[in-house]
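**Student:** Below are the sequence and a predicted model for it; my questions follow.
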Amino acid sequence: MKVALFGATGFVGSYIVDELISQGMEANLMVRGGSENKLLQKEKCRIIKGDIDDKIAINETLDGCGAVIYAIGIIREFPNRGITYENLHFNGAKRCIDAAKEKGINRFILMSANGAKMNGTGYQSTKYNS
């Protein structure tokens, strides 16, 4: 099976990449330009450069996939750079979920390293809302 992974260059995502490869799966990884150098096994994956606001890159990442893993998460916000819990945890996940539905992909894993609660921290509530 081919799996789309968002958040592949992060701490959790890098372990997911290794596990997908060890299980003999193909992996499409959407990464920000320049961050692909963090990947230890990038030659075994299809790398799509883009960011979570880029619908074209999201759709390209999903091409041919039977499952999606959304492992994007931030522990700190930088609003002046557009790096917010709302944008990455909620809006980004929603873009990927909507695009996956359009492509008929019905397996979607949403990861959270710090929980998901309705009335939790900013991190937790945006993961919950996703």
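**Tutor:** Now that the structure is in, tell me what you want to look at.

**Student:** Please count neighbours and contacts with C-alpha atoms only from this point.
**Tutor:** Will do.

**Student:** counting contacts, what elements does the helix or strand harbouring Gly13 pack onto?
**Tutor:** Using DSSP states H and E, Gly13 maps to helix 11-22. Using 3 or more C-alpha pairs under 8 Å, 6 or more residues apart in numbering; DSSP states H and E, the elements in contact with helix 11-22 are strand 2-6, strand 26-31.

**Student:** Kindly reformat those as a markdown table containing distance to Thr61 and mean neighbour count.
**Tutor:** A markdown table is the format used below for these (distance: least, C-alpha to C-alpha, whole Å; neighbours: other C-alpha atoms under 10 Å):
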| stretch | distance to Thr61 | mean neighbour count |
| --- | --- | --- |
| strand 2-6 | 6 | 24 |
| strand 26-31 | 6 | 25 |
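
**Student:** okay, now the one to match up with it:
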Amino acid sequence: MNVILFGATGMVGQDVLRECLRSDAVARVLVVGRTPVGVRHPKLREIVRPDVSDLDGLGDELDGYHACFFCLGVSSVGMNEDAYRAVTHDLTLAVARAVSARNPGLVLTYVSGAGTDSSGQGRTMWARVKGRTENDLLALDVDGYMFRPGYIQPGPGTVSKTRLYRVVYRIVSPVAPLLRRLFPNQVTSGDRIGRAMLAVAVPGAGGRVPANRILGTREINALGGPPGPEGRDDRG
């Protein structure tokens, strides 16, 4: 299959890209983003655009894709709701509509997070904005899966763009294997998220996917299998 990936330079997106390039089920990966990913691979093609929601002019470059993995996101820290909604809800829907219009039967995965508010009316700003985003994506004519991971352990060489997250991961990483054993349904990893996305997108894999289109950490881990060996870095 052919995959379009948004957010490949982010913490989750880096690991998802690695799994796509590693998978024999993936023939081609198109990365669309604001900055280059810094990876070279025969399967990989990049389109760099200052505004990734503006896909006008790309023509048939967006045609012929089976799945769109949307991993682009920002921290809500220090942002008001209007600004956060613009880069979380509005941008995501603009991309989903543009890509799905050119690719009938598209499988779309979206990374939100544990605690996302499906009512879209709760008190927590980020949770209600992501809840509305999920709801609007599920209303589109796409085969959509909403990923709600809890704690995500990044893969080797994967670095978050958010300084606070980098500090947290530096502190938590040494005890991550223990956390996985103690809280198996709250802790996942970037490589498992990538493999879970491939599992819902690969033709013929639908029987493995829960009927619920909202996948929490338990479902992500079941689909993604065990995490890779500690310290492995075979991004290709």
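**Tutor:** Looks like it came in fine. No experiment lies behind these values; they were computed from the predicted model shown.

**Student:** Work out the TM-score between the chains.
**Tutor:** After superposition, the two chains reach a TM-score (TM-score structural alignment, normalised by the length of structure 1) of 0.78; 124 aligned residues with a C-alpha RMSD of 2.7 Å.

**Student:** export the helices and strands packed on helix 11-22 of structure 1 to a markdown table and tack on distance to Ile52 of structure 1?
**Tutor:** Written out in a markdown table, the entries for the helices and strands packed on helix 11-22 of structure 1 read as follows (distance: least, C-alpha to C-alpha, whole Å):
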| stretch | distance to Ile52 of structure 1 |
| --- | --- |
| strand 2-6 | 8 |
| strand 26-31 | 9 |
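
**Student:** Figure out which of these is closest to Ile69 of structure 1.
**Tutor:** strand 2-6 (4.9 Å; C-alpha to C-alpha).

**Student:** after superposition, how close is the helix holding Gly13 of structure 1 to structure 2?
**Tutor:** Comparing helix 11-22 of structure 1 with its match in structure 2 after superposition yields a mean distance of 0.3 Å (mean C-alpha distance after the TM-score superposition for structure 1).

**Student:** How about the alignment partner in structure 2 of Val31 of structure 1, nearest residue that isn't a chain neighbour?
**Tutor:** In structure 2, the residue matched to Val31 of structure 1 (TM-score structural alignment) is Gly33. Once flanking residues are discounted, Gly33 of structure 2 sits nearest to Val48: 5.2 Å by C-alpha to C-alpha, 6 or more residues apart in numbering.

**Student:** for Val99 of structure 2, same thing?
**Tutor:** Leu62 (6.6 Å).

**Student:** if we can go back for a sec, in contact with the match of Val31 of structure 1, which residues?
**Tutor:** Neighbour list for Gly33 of structure 2: 6-9, 46-50, 52 [criterion: C-alpha atoms under 8 Å, 6 or more residues apart in numbering].

**Student:** Could you rerun that using 10 Å?
**Tutor:** Gly33 of structure 2 is in contact with 5-9, 46-53, 72, counting by C-alpha atoms under 10 Å, 6 or more residues apart in numbering.

**Student:** Counting only strands, which of the residues you listed make the cut?
**Tutor:** 5-6, 46-48 (DSSP state E).

**Student:** As CSV, the residues you listed with distance to Asp15 of structure 2 would be great.
**Tutor:** Below are those laid out as CSV (distance: C-alpha to C-alpha, whole Å):
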residue, distance to Asp15 of structure 2
Leu5, 11
Phe6, 12
Glu46, 16
Ile47, 19
Val48, 19
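
**Student:** Out of the residues you listed, flag the one nearest to Val129 of structure 2.
**Tutor:** Among those, and counting by C-alpha to C-alpha, the member closest to Val129 of structure 2 is Phe6, at 19.1 Å.

**Student:** picking up where we left off before, need the contact list for the residue nearest to Gly33 of structure 2.
**Tutor:** So Val48 of structure 2 contacts 31-37 (C-alpha under 10 Å, 6+ apart).
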